[in-house]
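Student: Sharing a sequence plus its predicted fold:
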Amino acid sequence: MAPKVLVTRILPPQTQAHLLEQDFDLFQWQQDCCIPRDVLLEKIKGVDALFCLLTEKIDNELLDAAGPQLRVIATMSVGYDHIDVNAVKSRNIALGYTPDVLTDATADLTVLLALGASRRIKESIRAAENGQWGKWAPTWLCGSQFTNKTLGIVGLGRIGEAVGERLKAFNVGRIIYSGRTEKPSAQAKLNAEFVSFGTLLQESDVIVVCCALTKDTENLFNYEAFSKMKKSVVFINSARGGIVHQDDLVRALDENLIGAVGLDVTTPEPLPPTHKLYTFPNCVILPHVGSATYETRENMAGMTLQNILAGLDNRSLPYSI
């Protein structure tokens, strides 16, 4: 009997074709949107494998609905804060993700946000489009550059290191970082200095958030944190929206405590177009496109399918959590 597999979204072309070649009893959500929770809970019943995204909450309710036949869950994501890992593993379900695949794409996007926010790209585009572009003026739409500035990286993992390597090319004067532990190898590559979180907040001209969302980092950037930053700081978050207390960010922008902000992640996602964050001219918001290159998304989907195939074959997952 063919294994029953649930896939919660249409995949990039190469992996989609490979998926359809498999001898699966396949249900795949066909619409270009998140599978509704009630549909997911209904279709998960009796499946052998679940191919999911970070948009699906994998919790006890879903696992109970699936039943004992579920053998493998593979998420097409590097982060897995949407999964109750303990609940999955307590049921002896193999669990996979896609590590080390989106570093370059996300680092590129993070640098894009940093440059865009610091050089007032949102205001500049609007000025050109809305007819505000007049004769050249010495101080009109002047932003800041990174030369000799202090870059602070929160979370010097693979993505944080890649961001640091890229921004070094813009002649930053100093790189500092904070996190749970020191990272000697990355520190040596970047000539970076490990500092306390408080020191990073106070001394950085550019702050880039690259850490994972955990109980320790949830709402790490709150009003108190924003109050300690330089008022000219460029603040960038391309990690997870929950690391920032969003109402406190709004308050900090209202009180001009921050020079510029660039966000690729928010809470919730999608962020409603009526949200106040959009009203600030110095706040650039992107719709969580950090890994959105054809190359990266195809790699992520391919790795996830490899995990599904391995789990169904009772082999160790090549990319397991």
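Tutor: Received, thanks.
Student: contacts and neighbour counts: CA atoms only from here.
Tutor: Noted.
Student: Now for residue 69, how many residues are close by?
Tutor: The local packing of residue 69 (other Cα atoms under 10 Å) involves 14 other residues.
Student: which residues sit in contact with the residue nearest to residue 251 when sequence neighbours are not counted?
Tutor: Spatially, and ignoring its direct neighbours in sequence, residue 251 is nearest to residue 223 (7.5 Å; Cα to Cα, 6 or more residues apart in numbering). Neighbouring residues of residue 223 by Cα atoms under 8 Å, 6 or more residues apart in numbering: 245, 248-249, 251-252.
Student: Spell out, range by range, the strands that occur in the protein.
Tutor: Here the chain has its strands, by DSSP state E, at 4-7, 25-28, 49-52, 72-75, 94-96, 150-154, 174-178, 193-194, 206-209, 234-237, 260-263, 283-285.
Student: Give me whichever of those is most buried.
Tutor: Using mean count of other Cα atoms under 10 Å, the stretch among those with the greatest mean number of neighbours is strand 72-75 (a mean of 27).
Student: quick revisit: can you add distance to residue 293 and give the strands of the chain back as a markdown table?
Tutor: Below are the strands of the chain laid out as a markdown table (distance: least, Cα to Cα, whole Å):
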| stretch | distance to residue 293 |
| --- | --- |
| strand 4-7 | 21 |
| strand 25-28 | 23 |
| strand 49-52 | 19 |
| strand 72-75 | 18 |
| strand 94-96 | 21 |
| strand 150-154 | 24 |
| strand 174-178 | 28 |
| strand 193-194 | 32 |
| strand 206-209 | 21 |
| strand 234-237 | 19 |
| strand 260-263 | 18 |
| strand 283-285 | 18 |
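Student: Residue 300: which of these is closest?
Tutor: Ranking the strands of the chain by proximity to residue 300 (Cα to Cα) places strand 72-75 first, at 9.1 Å.
Student: Report the separation between the residue nearest to residue 251 and residue 163.
Tutor: For residue 223, the distance to residue 163 equals 25 Å [Cα to Cα, to the nearest Å].
Student: what about residue 2, distance to residue 191?
Tutor: On the measure of Cα to Cα, residue 2 and residue 191 end up 54 Å apart.
Student: Centroid-nearest residue for the protein?
Tutor: residue 239 (3.9 Å; Cα atoms, centre = their mean).
Student: And here is the other one:
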Amino acid sequence: MQKILVARPIFPDVIERLKQYFDVDWNNGDALPADELARRLADKDGALTAGDPIGAAELAAAPKLRVVANMAVGYNNFDMAAFNAANVLGTNTPDVLNETTADFGWALMMATARRITESEHFLRAGKWQKWAYDMMLGADVYGSTLGIVGMGRIGQAIARRAKGFNMRVVYHNRSRVAPEIEAELNAEYRTKEALLREADHVVLVLPYTPENHHTIGAAEFALMKPTATLTNIARGGIVDDAALAEALRERRIAAAGLDVFEGEPSVHPALLTVPNVVLTPHIASASEATRRAMANLAADNLIAALGAGPRAGRPPNPINSAVMGKTRS
């Protein structure tokens, strides 16, 4: 049987499914250090990962490896230049998490706007002694302007939800979406700078690339309204976390909600000291149904790419399909 590595804990029934086709080496513990990951990949034909960094060194150490299936939409943990050079296929799991992630983006945005975390800490600390007209004043969501940076599948799902809140929607994207999508979403295209000036609530839903590193930093915070909020459900590194902490401390923006961080699971220490931020541990897609769908789709990709199952040779979500059918180099 072909050998695969499952590099992270996932649902045991998905492991049993993979065992129907492969000899499975399952790491059902903490993330593997780089040297251990390379060692366990050495004799594998395929791998299923969830954010584990795979680059030229890991590929060179695994001469039989032909496919790595990422249990995520984003794949910035893959060095795609190295994948292409080695003729190794990478796959991801888009679409199955769109609605769950959009729901969470809204939850995080609303918690940020209405100071939910801050007010809970206030209550738990025993500071709520009386009613006051100015206690925990937040920002309205209904009838405000929503700015979406990244109008892909999840960005569009977020925009659809804005209709129920009677929000004006402006968006920025690498390229404009089709006119019929703009009409459906009642969304207006803006440059990034114009969006930041106009929006009451900015939500980031763009992929991480080297070009997008620190897309939002000190200069961008200077453009935003002092009453505005920022929500990041995209990827760490898109926001300059140090500059964000400073902007929050100095009240240059009102508040932020973050599900992703630079260098996660580490969090910039300054973000832990400001009250006007809601922090969650990268859980935007974390409903049981969605995580199961992601795991099964990653398994589908791996099974098909290694020539097994009903879709043999036709994985649902290849990232670099040009390498399919090529000999491993």
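Tutor: Sure, I can see it. Everything numeric in this text was worked out from a predicted model, so none of it was measured.
Student: Would you map the helices across the stretch 1-150 of the second structure?
Tutor: Secondary structure of the stretch 1-150 of the second structure by DSSP state H, counting those that start in this stretch: the helices cover 12-19, 34-41, 56-60, 80-86, 98-113, 116-124.
Student: Nearest to residue 70 of the second structure, out of the ones you listed?
Tutor: helix 80-86 (12.4 Å).
Student: returning to that earlier point: do I have it right that the residue nearest to the centre of the first structure meets residue 209?
Tutor: Yes - with contact defined as Cα atoms under 8 Å, residue 239 of the first structure counts as touching residue 209 (6.2 Å).
Student: Need the residues touching each of these two.
Tutor: Jointly contacting residue 239 of the first structure and residue 209 under the rule Cα under 8 Å, 6+ apart is no residue at all.
Student: out of the strands of the first structure, nearest to residue 125 of the first structure?
Tutor: Checked against Cα to Cα, the stretch from the strands of the first structure lying closest is strand 283-285, at 11.4 Å.
Student: once the structures are aligned, where does the closest one end up in the second structure?
Tutor: Mapping strand 283-285 of the first structure onto the second structure (TM-score structural alignment) gives residues 277-279.
Student: With the first structure overlaid, report how far that stretch is off on average.
Tutor: Compared with the first structure after fitting, stretch 277-279 of the second structure deviates on average by 0.6 Å (mean Cα distance after the TM-score superposition for the first structure).
Student: What's the residue nearest to residue 251 of the first structure aligned with over in the second structure?
Tutor: Mapped onto the second structure by TM-score structural alignment, residue 223 of the first structure lines up with residue 218.
Student: where exactly do the helices run in the stretch 151-300 of the first structure?
Tutor: 158-168, 184-190, 197-203, 223-228, 246-254, 294-312.
Student: Nearest to residue 137 of the first structure, out of those helices?
Tutor: Ranked by Cα to Cα, the member of those that lies closest to residue 137 of the first structure is helix 246-254, at 26.3 Å.
Student: Could you tell me where that closest one falls in the second structure?
Tutor: Using TM-score structural alignment, helix 246-254 of the first structure pairs with 241-249 in the second structure.
Student: Give me the contact list for the matching stretch.
Tutor: Residues outside stretch 241-249 of the second structure that contact it (Cα under 8 Å, 6+ apart): 217-218, 221, 253-256, 261-262, 268, 270-271, 274, 276-277.
Student: who wins for most neighbours among these?
Tutor: Neighbour counts for the contacts of stretch 241-249 of the second structure peak at residue 255, which has 31 neighbours (criterion: other Cα under 10 Å).
Student: Help me confirm that that residue comes into contact with residue 113.
Tutor: Yes - if you go by Cα under 8 Å, residue 255 of the second structure and residue 113 touch, sitting 7.1 Å apart.
Student: Give me the common contacts of the two.
Tutor: In contact with both residue 255 of the second structure and residue 113: residue 229, using Cα under 8 Å, 6+ apart.
Student: Out of the contacts of stretch 241-249 of the second structure, which two are the most distant from each other?
Tutor: So, the contacts of stretch 241-249 of the second structure by Cα to Cα: farthest apart are 254 and 262, at 21.0 Å.
Student: Give me the residues contacting stretch 165-173 of the second structure.
Tutor: 141-151, 159, 162, 185-192, 195, 199.
Student: Buried ones in stretch 74-92 of the second structure, by neighbour count?
Tutor: Buried positions in stretch 74-92 of the second structure, judged by neighbour count with 16 or more other Cα atoms under 10 Å: 74-76, 78, 80, 82-84, 86-92.
Student: what range in the first structure does that stretch sit on?
Tutor: Counting by TM-score structural alignment, stretch 74-92 of the second structure sits on residues 79-97 of the first structure.
Student: got it, and stretch 126-146 of the second structure?
Tutor: By TM-score structural alignment, stretch 126-146 of the second structure lines up with residues 131-151 in the first structure.
Student: I'd say residue 286 of the first structure and residue 266 touch.
Tutor: No - using Cα under 8 Å, residue 286 of the first structure is not in contact with residue 266, being 9.1 Å away.
Student: can you count the residues close to residue 31 of the first structure?
Tutor: 10.
Student: Return the residues in contact with it.
Tutor: By Cα under 8 Å, 6+ apart, residue 31 of the first structure lies in contact with 9-10.
Student: Start and end of stretch 33-45 of the first structure, how far apart?
Tutor: With Cα to Cα as the measure, the ends of stretch 33-45 of the first structure fall 21 Å from one another.
Student: Identify the residues contacting that stretch?
Tutor: 6, 8-9, 27, 29, 50, 55-56, 62, 65-67.
Student: Recalculate using a threshold of 10 Å.
Tutor: Residues from elsewhere that reach stretch 33-45 of the first structure (Cα atoms under 10 Å, 6 or more residues apart in numbering): 4-10, 27-29, 50, 52-57, 61-70.
Student: so what's residue 26 of the first structure up against?
Tutor: With Cα under 10 Å, 6+ apart, residue 26 of the first structure has these contacts: 2-7, 19-20, 47, 49.
Student: Considering these, which is situated nearest to residue 130 of the first structure?
Tutor: residue 7 (43.6 Å).
Student: I'd say the closest one and residue 20 touch.
Tutor: No - look at residue 7 of the first structure against residue 20 with Cα atoms under 10 Å: they stay out of range, at 11.3 Å.
Student: circling back: I'd like the distance between the match of residue 223 of the first structure and residue 94 of the second structure.
Tutor: 31 Å.
Student: Repeat that for residue 255 of the second structure.
Tutor: Relative to residue 94 of the second structure, and taking Cα to Cα, residue 255 of the second structure is found at 30 Å.
Student: Same question for residue 250 of the second structure.
Tutor: Residue 250 of the second structure is 38 Å from residue 94 of the second structure, by Cα to Cα.
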